[in-house]
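*Asks:* below are the sequence and a predicted model for it; my questions follow.
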Amino acid sequence: MRLMTASEASRNFASVLDRAEHGETIVITRGGRRLALIGPAPVANGGDFSDALTAFRARHPEDDPAYEDDVLGSRELLTQDDPWSD
């Protein structure tokens, strides 16, 4: 874990992102106090999806009238534009 002041992180933001991309967590400080952590984002895996699908099926049996609406609604979420894309 690396400590950086807010000013240092601001001046070297590309480096901060590169470090996070490679698995490092950076602690941002201001006035000697810990202010924020920047690190790698969690990555979803097939197990996470499988668990979510199992939970969904338990809550929404296929004979439930709302099932189709829920499935179609979830598909819309997958096709929405990424608000963070450049």
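*Replies:* In hand now; what should we look at?

*Asks:* all contacts plus neighbour counts: C-alpha atoms, from now on.
*Replies:* Noted.

*Asks:* where along the protein do the strands fall?
*Replies:* 2-5, 26-30, 33-38 (DSSP state E).

*Asks:* save those strands as a markdown table, and put in mean neighbour count and distance to residue 53 too.
*Replies:* Putting the strands of the chain into a markdown table (neighbours: other CA atoms under 10 Å; distance: least, CA to CA, whole Å) gives the following:
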| stretch | mean neighbour count | distance to residue 53 |
| --- | --- | --- |
| strand 2-5 | 16 | 38 |
| strand 26-30 | 18 | 34 |
| strand 33-38 | 13 | 30 |
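
*Asks:* one more structure, for comparison:
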Amino acid sequence: MRTITATEAARRFSDLLDAIEAGESVTVTRGNKPIAELRPARRRTGRDLREALAGITPPDDDFAAAIAQTTSLLTSDRTDPWADA
């Protein structure tokens, strides 16, 4: 992992992003102290979502109904969604 100063990172930001896009990780320092680690973003896929949800119990009917009621407020023509609250 390469280390650069915050000043160098600011001056060469485009080059820094190019290096990160190419797979490099970079530590940015200020006053000889590490303040950030920059690395390529992890691309998420549907498989990642399926794996994350694999061990989670599905919501019960009451929860699903509450979500449906709440989202209906977002698409309602009513001007004050709290009027009946």
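*Replies:* Done, it's in. If you're wondering where the values come from, they're calculated on a predicted model, not measured in any experiment.

*Asks:* and the strands of structure 1: which comes nearest residue 78 of structure 1?
*Replies:* strand 33-38 (26.4 Å; CA to CA).

*Asks:* in TSV: the strands of structure 1, plus distance to residue 49 of structure 1.
*Replies:* Formatted as TSV, the strands of structure 1 follow (distance: least, CA to CA, whole Å):
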stretch	distance to residue 49 of structure 1
strand 2-5	33
strand 26-30	29
strand 33-38	25
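
*Asks:* residue 75 of structure 1 is nearest to which of the ones you listed?
*Replies:* For those, proximity to residue 75 of structure 1 was assessed by CA to CA; strand 33-38 is nearest, at 30.9 Å.

*Asks:* mean deviation of that closest one from structure 2?
*Replies:* Its aligned residues in structure 2 lie a mean 1.0 Å from strand 33-38 of structure 1 after superposition (mean CA distance after the TM-score superposition for structure 1).

*Asks:* residues in contact with that strand?
*Replies:* 16, 20, 25, 26, 27, 28, 29 (CA atoms under 8 Å, 6 or more residues apart in numbering).

*Asks:* recalculate using a threshold of 10 Å.
*Replies:* Contacts to strand 33-38 of structure 1, defined as CA atoms under 10 Å, 6 or more residues apart in numbering, come from residues 1-6, 16-17, 19-21, 24-30.
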